[in-house]
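**Q** below are the sequence and a predicted model; questions follow.
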Amino acid sequence: MRPNVSPAAVERDGKEHSVKDSSTPPKMLSRLKETSLNSRLHDAVGYRSILGNTNTQASFLKASSSHHYSRDHSDEAAAHGHQHLSVAPPPDMGSITRVISAVCMEFGVTLHSVFVGLTVGLTTDSELKPLIVALVFHQLFEGMAMGSRLADAKFRTILDIVLALVFATSAPAGMAAAAIAVSVSPAAMSGSGFVTLVAVLDTLCGGILLYLAFTLLLGDFVADVRHYCADGQRYRIAKKITLFVALWVGMGLMALVGNWL
């Protein structure tokens, strides 16, 4: 059963509660509100600090893992590069080889041409004509070989001109030296000491020319055969035959010229 409550009693109870609430001091209410606000702020600051620490730890772990990964990756790359460097030749070995080839060719043909000039200067008139003809072809072939070496070496233009002039004047310089020596002391140019000196220097020049022919010029010939006569090239059989014929004809002509030089 519901108790019988009169409206007057309800109104009286509401007034009593309002009187009790109004009896609370304002200072206490402000303190309670301030305490509640401070507790909420403290909870918010603590929550933010926890989030900050969590983010800091996550950032540290991420940076540490990336550092270890980059260090391992760099170590692996360094080891990989070191492995390649230990077996791979320097990238400029081709240019160094071409420069050495040009210098050796210049030294060999220039020194050889000087002694060819000495031979021409000491030759009698009856033997001079065939010797001059042989000398012209000899210098022509050596000049072509020398020019190809200089073109491959890619020197400066002024250096190419100087080396070409040195080769061009080597044989006339030998002729002039022989003519001066004969006019000053003819006996000195026919003694055993002079013959021995010429033989030693001719041997040195011959060795240099053989080295150039078998290691450099023939190496270029093999490279040309592989390039122009590879599988799939048109007329590769005809090209290969032409290259070999030109090689043997050139060797035969130089051997024939050497009969007089």
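**A** Thanks, I have it.

**Q** all contacts plus neighbour counts: C-alpha atoms, from now on.
**A** Fine.

**Q** in whichever strand or helix holds Ala145, which residues are buried?
**A** Here Ala145 is covered by helix 128-153, with elements defined by DSSP states H and E. Within helix 128-153, the residues that count as buried by 16 or more other Cα atoms under 10 Å are 128, 131, 134-135, 138-139, 142-143, 145-147, 149-150, 153.

**Q** now tabulate those in CSV and tack on distance to Asn53.
**A** Below are the buried residues of helix 128-153 laid out as CSV (distance: Cα to Cα, whole Å):
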residue, distance to Asn53
Leu128, 103
Leu131, 99
Ala134, 95
Leu135, 93
His138, 89
Gln139, 87
Glu142, 83
Gly143, 82
Ala145, 78
Met146, 77
Gly147, 76
Arg149, 72
Leu150, 72
Ala153, 67
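
**Q** so which bits of the following helix or strand past the helix holding Ala145 are buried?
**A** Using DSSP H and E, the helix or strand that follows helix 128-153 towards the C-terminus is helix 157-184. Across helix 157-184, burial judged by 16+ other Cα under 10 Å covers 160, 163-164, 167, 170-179, 181-182.

**Q** what is the nearest of these to Lys15?
**A** Distance to Lys15, by Cα to Cα, is smallest for Asp160 among those, at 121.0 Å.

**Q** put this next to the first one:
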Amino acid sequence: MRQKISVLIFEAGVAVHSIIIGIELGVSSGDEFTTILIAICFHQFFEGVAVGSSAVSAFSEMKTLALSALAYSLTTPIGVVIGILISSTYSDTSTTALWVKGTFDAIAGGILVYTGLVELVTYHYTTNSEFHKKTFTGRGLNYMCLYLGSAAMAIVGKWA
């Protein structure tokens, strides 16, 4: 049950984050749009792999997995639609816009960091008996993949 709750918290954080970056894409234009679009494509791919693998490990019902995939696939487009709708009145240099964007980014980032470190990494690396049964090399490979994935997200996130 704890793993299911962890995955739901993770998906909620990703959903908020995806709506926010979708809004940012919807209000952008020109070179900024192209840069953000490319970064979001890569970012969403890696994030989708993380969400999908977490959902598959926590849920066995096909209906739940389908709803998870549907929710994930709709959040960024919903954000883009919101961004397009507000783009005529949006000024990315206004104090209010900067405060709102900063606050939303901080909330979304905080949720993702909390979920990633406290819920997912803690479960997979400290309380998961399957992890502890692995050889030293197997555990080392797991840690290496964790660090490489974190580095990839940080590099892509620099432009998103």
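**A** Great, that's in hand. This one's a predicted model, so the numbers in the text were calculated from it and none came from an experiment.

**Q** skipping adjacent residues, who's closest to the aligned residue in the second structure for His112 of the first structure in space?
**A** When the second structure is aligned by TM-score structural alignment, His112 of the first structure is paired with His17. Nearest residue to His17 of the second structure in three dimensions, chain neighbours excluded: Ala108, at 4.8 Å (Cα to Cα, 6 or more residues apart in numbering).

**Q** next, the angle helix 62-86 makes with the helix or strand that the match of His112 of the first structure is a member of.
**A** Of the helices and strands defined by DSSP H and E, His17 of the second structure is found in helix 2-27. Put simply, helix 2-27 of the second structure runs at 30 degrees to helix 62-86, going by axes from the mean of the first three to the mean of the last three Cα atoms, to 10 degrees.

**Q** what range in the second structure does stretch 206-214 of the first structure sit on?
**A** The aligned range for stretch 206-214 of the first structure is 109-117, by TM-score structural alignment.

**Q** which residues are in contact with the matching stretch?
**A** Contact with stretch 109-117 of the second structure is made by 6, 9-10, 13-14, 17, as judged by Cα atoms under 8 Å, 6 or more residues apart in numbering.

**Q** identify the farthest-apart pair in those residues.
**A** Top of the distance list for those (Cα to Cα): Ser6 and His17, 16.5 Å.

**Q** who has more neighbours out of those two?
**A** His17 (23 against 20; other Cα atoms under 10 Å).

**Q** rewinding a little: the match of His112 of the first structure contacts Thr103, correct?
**A** No: with contact defined as Cα atoms under 8 Å, His17 of the second structure does not count as touching Thr103 (11.6 Å).

**Q** by residue count, what's the longest helix in the first structure?
**A** helix 26-87 (DSSP state H).

**Q** give me the stretch of the second structure that it matches.
**A** So helix 26-87 of the first structure is aligned with nothing, judged by TM-score structural alignment.

**Q** now the aligned partner of Val81 of the second structure in the first structure: closest residue in space, sequence neighbours ignored.
**A** For Val81 of the second structure, the aligned residue in the first structure is Ala176 (criterion: TM-score structural alignment). Using Cα to Cα, 6+ apart and skipping residues adjacent in sequence, the residue nearest Ala176 of the first structure is Gly121, 7.2 Å away.

**Q** mind listing what the equivalent of that neighbour over in the second structure touches?
**A** Aligned by TM-score structural alignment, Gly121 of the first structure pairs with Gly26 of the second structure. Applying Cα under 8 Å, 6+ apart, we find Gly26 of the second structure in contact with 79-84, 87.

**Q** quick one: which of the buried residues of helix 128-153 of the first structure is nearest to Ala9 of the first structure?
**A** Closest approach to Ala9 of the first structure among those (Cα to Cα): Ala153, at 121.7 Å.

**Q** which position in the second structure pairs with that closest one?
**A** Match for Ala153 of the first structure (TM-score structural alignment): Ala58.

**Q** quick one: its match and Leu146 of the second structure, what's the gap?
**A** 19 Å (Cα to Cα, to the nearest Å).

**Q** again with Leu65 of the second structure
**A** 24 Å.

**Q** now Ala50 of the second structure
**A** Ala50 of the second structure is 11 Å from Leu146 of the second structure, by Cα to Cα.

**Q** and if you look at Ala152 of the second structure?
**A** Distance from Ala152 of the second structure to Leu146 of the second structure, by Cα to Cα: 10 Å.

**Q** with Ser60 of the second structure instead?
**A** Per Cα to Cα, Ser60 of the second structure is found 24 Å from Leu146 of the second structure.

**Q** one more: His43 of the second structure?
**A** Taking Cα to Cα, one finds His43 of the second structure at 16 Å from Leu146 of the second structure.

**Q** contacting residues for Val198 of the first structure?
**A** Counting by Cα under 8 Å, 6+ apart, Val198 of the first structure touches Phe115.

**Q** which strand or helix spans it?
**A** Going by DSSP H and E, Val198 of the first structure is in helix 192-211.

**Q** just after that helix, pick out the following helix or strand.
**A** helix 218-228.
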